[in-house]
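Visitor: Sequence below, structure please.
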Amino acid sequence: MFDLDKIVAAHQPNYLPWIGYFHKILKSDVFIILDHVQFSRRGFINRNRVKGPKGAVWLTVPVRVHGTMRIMDVHIDNTKKWNKKHADTLKAFYAKAPYFEEVYPILREVYELRWESLAEFNIEIIMRIVNMLDINRKFIRSSTLELQGKKMDMIIELCKKVGATVYFSGKGAMRYQDPKVFEKNGIKLVYQEFEHPVYPQRFGDFVPNLSILDMLFNVGIKNTREILKNL
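Guide: Coordinates of the predicted model:
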């Protein structure tokens, strides 16, 4: 994609991420899991959507959050029976999907364990999906890099620490990133070009931007891998 450049991408450890998340991983050499940044209550760090008979439904991991907290410090609220509910919802929605038996057992194992850390739980699921899709990349947690900056300064700092020559960014960061600043620091800024694929999906009209699990259950691991590679 970028000749011999070392491509780095970064993102928070989201819960059951969408297809574009794994597209970003696939297009990078090194993927930084931003676990030291601030937890957002309205983002996708502890929730995502799957599709049922009545359309898209949120699955939300309950958390114990007070004030401003780093993602790595957020704990799951296990007073609620969320893990069984999520596993049962996936089974109810996708048991009749063509590739349910191929995918579900790998996820069920994770839900059967007790998790305290939201980041650890999310990362475990992300890595299981990465392994399913046979994506061989280097993963680094930002909390191990001792980063000091914020937003664009943080990204440039992490790029330097891992020896990146290209930063592969989501378009949502365009509002605060300056390509000239990256260039001055010897880093090429490239934005992700992503067109959401349409694939066979149960329950009526196609709904985009769901968890990648929807795609895995409906088209299978092999086909999901091929679709991602061709995006």
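
Visitor: CA only for contacts and neighbour counts going forward, please
Guide: Noted.

Visitor: Show me where this protein has its strands.
Guide: For the chain, strands defined by DSSP state E occupy the ranges 7-11, 30-33, 47-52, 55-60, 63-64, 75-76, 138-141, 166-169, 188-191.

Visitor: Out of these, which is the most enclosed?
Guide: strand 7-11 (a mean of 24; mean count of other CA atoms under 10 Å).

Visitor: Using JSON lines, lay out the strands of the chain together with distance to Met154.
Guide: Shown next, in JSON lines, are those (distance: least, CA to CA, whole Å):
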{"stretch": "strand 7-11", "distance to Met154": "11"}
{"stretch": "strand 30-33", "distance to Met154": "12"}
{"stretch": "strand 47-52", "distance to Met154": "25"}
{"stretch": "strand 55-60", "distance to Met154": "29"}
{"stretch": "strand 63-64", "distance to Met154": "26"}
{"stretch": "strand 75-76", "distance to Met154": "25"}
{"stretch": "strand 138-141", "distance to Met154": "14"}
{"stretch": "strand 166-169", "distance to Met154": "12"}
{"stretch": "strand 188-191", "distance to Met154": "14"}
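
Visitor: So for Leu90, which of those sits nearest?
Guide: strand 47-52 (7.9 Å; CA to CA).

Visitor: what angle do the closest one and strand 55-60 make?
Guide: Angle between the axes of strand 47-52 and strand 55-60 is 150 degrees (criterion: axes from the mean of the first three to the mean of the last three CA atoms, to 10 degrees).

Visitor: Alongside the first, I'd like the structure of this one:
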Amino acid sequence: MRLAGYQPHYFPRLHYLQRTLSSDVFEISDYLQFVRKHDFVLPNGSHQRGKSYQAHTPIKLVNGVFSLVVPTKDNLSTIMETPVVYTPDWRQKHLASIRSGYGRASQFHTLFLEVEALLSQQYASLGELTIRTVLWSIVRVITDEPIAKFSLSAVNQLLSKTKHPFRLRKIVLASETGVPAQEGNPNQWIVELCRKLRVCEYVTGGSASSAYMDYNLFAHHKVDVIVQDWKCPSYRQQFPSCGFQPNLSALDLIFNEPLHVRQGILE
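Guide: Alright, predicted model coming up:
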């Protein structure tokens, strides 16, 4: 059994989805602290600060890549305790940008109403909003079939019953595992999650692998660490004069390509 984990992101980027789908169990780290920016480790070992994408998602517009940003009250709280600011109301601007970028995309008229419905609600926290967008993104690379609501229980039921080409069979919230929130050493926390969820493999990204992964600790607990090695293949995008832009928001792939192509890109 293989585990992957991530903080919830606003309409996550494609590498996030690919890592999620390549695991048997996906853990959403909902009780970690919200940060707008964090350090990325570059291939040469140096560090660079950049967007965390917990409240951002990159889409493609006529002039190139554009970030949709969810405004929040940044009070050093967890993701589930960080309020979304709705005054002024940003949702219509996001929907207008999405419509501008993807209104002519092949799957837009089939799926835009779902995105509109997701954003029409007011969420008590950033975590509630972003978890819903993560679940929607997962569903729409699993199936085109209608789903009544994008709740965790509904999506888990869908994963257990729907034939699809990915490993993913279950999604859990870290806050519901019984494993206490991370304090200090992230390696020990991940190991405890692996033990609790009875998995023997853990998928991590290249940045985490370079920054803090303690391979000896995982080996001691008989957990194999797998470093994600996925490069975004090209697929159909809008505004070809801007060139192909890899690893954009899930919205980009989902609106631009039919289901079988989405699945092939993320396998």
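
Visitor: For the residue in structure 2 that Gly172 of structure 1 lines up against, the count of nearby residues, please.
Guide: Aligned counterpart of Gly172 of structure 1 in structure 2: Ser207 (TM-score structural alignment). When neighbours are defined as other CA atoms under 10 Å, Ser207 of structure 2 has 17 of them.

Visitor: ok, now how distant is Ser207 of structure 2 from Glu128 of structure 2?
Guide: Distance of Ser207 of structure 2 to Glu128 of structure 2, computed by CA to CA, to the nearest Å: 26 Å.

Visitor: biggest helix in structure 1, by residue count?
Guide: The residue-count maximum for a helix in structure 1 (DSSP state H) belongs to helix 212-229.

Visitor: Which strands or helices does it pack on?
Guide: Judged by 3 or more CA pairs under 8 Å, 6 or more residues apart in numbering; DSSP states H and E, helix 212-229 of structure 1 is in contact with helix 19-26, strand 47-52, helix 100-111.

Visitor: buried set for the last one?
Guide: Across helix 100-111 of structure 1, burial judged by 16 or more other CA atoms under 10 Å covers Phe100, Val103, Tyr104, Leu107, Arg108, Val110, Tyr111.

Visitor: Check stretch 237-256 of structure 2 too.
Guide: Neighbour counts over stretch 237-256 of structure 2 (16+ other CA under 10 Å) mark 237-238, 244-256 as buried.

Visitor: His75 is in contact with Val63 of structure 1, correct?
Guide: Yes: using CA atoms under 8 Å, Val63 of structure 1 is in contact with His75, at 5.8 Å.

Visitor: okay, and the common contacts of the two?
Guide: Common neighbours of Val63 of structure 1 and His75, counting by CA atoms under 8 Å, 6 or more residues apart in numbering, are Leu118.

Visitor: Between the buried residues of helix 100-111 of structure 1, which sits nearest Leu158 of structure 1?
Guide: If you rank the buried residues of helix 100-111 of structure 1 by distance to Leu158 of structure 1 using CA to CA, Val110 comes first, at 30.1 Å.

Visitor: corresponding residue for Phe11 of structure 2 in structure 1?
Guide: Under the alignment (TM-score structural alignment), Phe11 of structure 2 pairs with Leu16 of structure 1.

Visitor: Give me the nearest residue to that match, chain neighbours excluded.
Guide: What sits nearest to Leu16 of structure 1 in space, not counting adjacent residues and going by CA to CA, 6 or more residues apart in numbering, is Ser211, at 5.5 Å.

Visitor: residue contacts, that neighbour?
Guide: Neighbouring residues of Ser211 of structure 1 by CA under 8 Å, 6+ apart: Leu16, Pro17, Trp18, Ile19, Asn48, Arg49, Val50.

Visitor: Leu173 of structure 2 now?
Guide: Counting by CA under 8 Å, 6+ apart, Leu173 of structure 2 touches Glu27, Ile28, Ser29, Asp30.

Visitor: Just tell me what the first one corresponds to in structure 1.
Guide: So that's Glu27 of structure 2. Structural alignment (TM-score structural alignment) places Glu27 of structure 2 against Ile32 in structure 1.

Visitor: what's the residue of structure 1 positioned farthest from its centre in contact with, if anything?
Guide: Within structure 1, Lys184 marks the point farthest from the mean C-alpha position, 29.6 Å out by CA atoms, centre = their mean. Listed by CA under 8 Å, 6+ apart, the contact set of Lys184 of structure 1 is empty.

Visitor: Next one: it relative to Val30 of structure 1, how far apart?
Guide: Noted for Lys184 of structure 1: a distance of 21 Å to Val30 of structure 1, by CA to CA.

Visitor: what's the answer for Val65 of structure 1, then?
Guide: Counting by CA to CA, the gap from Val65 of structure 1 to Val30 of structure 1 is 30 Å.

Visitor: again with Asn14 of structure 1
Guide: Shown here: Asn14 of structure 1 relative to Val30 of structure 1, a distance of 17 Å by CA to CA.

Visitor: cool, Thr60 of structure 1 as well?
Guide: Thr60 of structure 1 is 28 Å from Val30 of structure 1, where distance means CA to CA.

Visitor: hmm, back to that, with the contacts of Ser211 of structure 1 in mind, which one is nearest to Ile155 of structure 1?
Guide: Pro17 (21.0 Å).

Visitor: hang on, the closest one packs against Ile212?
Guide: Yes: applying CA under 8 Å as the test, Pro17 of structure 1 and Ile212 come out as touching, 6.2 Å apart.

Visitor: Now do Ser160 of structure 2: how many residues are near it, please.
Guide: The local packing of Ser160 of structure 2 (other CA under 10 Å) involves 12 other residues.

Visitor: tell me the contacts of it?
Guide: Residues counted as contacts of Ser160 of structure 2 (CA under 8 Å, 6+ apart) are Arg169, Lys170.

Visitor: host element of it?
Guide: helix 152-161 (DSSP states H and E).

Visitor: Mind listing what's buried along that helix?
Guide: Of the residues in helix 152-161 of structure 2, Leu152, Val155, Asn156, Leu158, Leu159 count as buried by neighbour count, 16+ other CA under 10 Å.

Visitor: so can I have a markdown table of the residues you listed showing distance to Trp90 of structure 2?
Guide: Shown next, in a markdown table, are those (distance: CA to CA, whole Å):
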| residue | distance to Trp90 of structure 2 |
| --- | --- |
| Leu152 | 26 |
| Val155 | 27 |
| Asn156 | 30 |
| Leu158 | 31 |
| Leu159 | 32 |
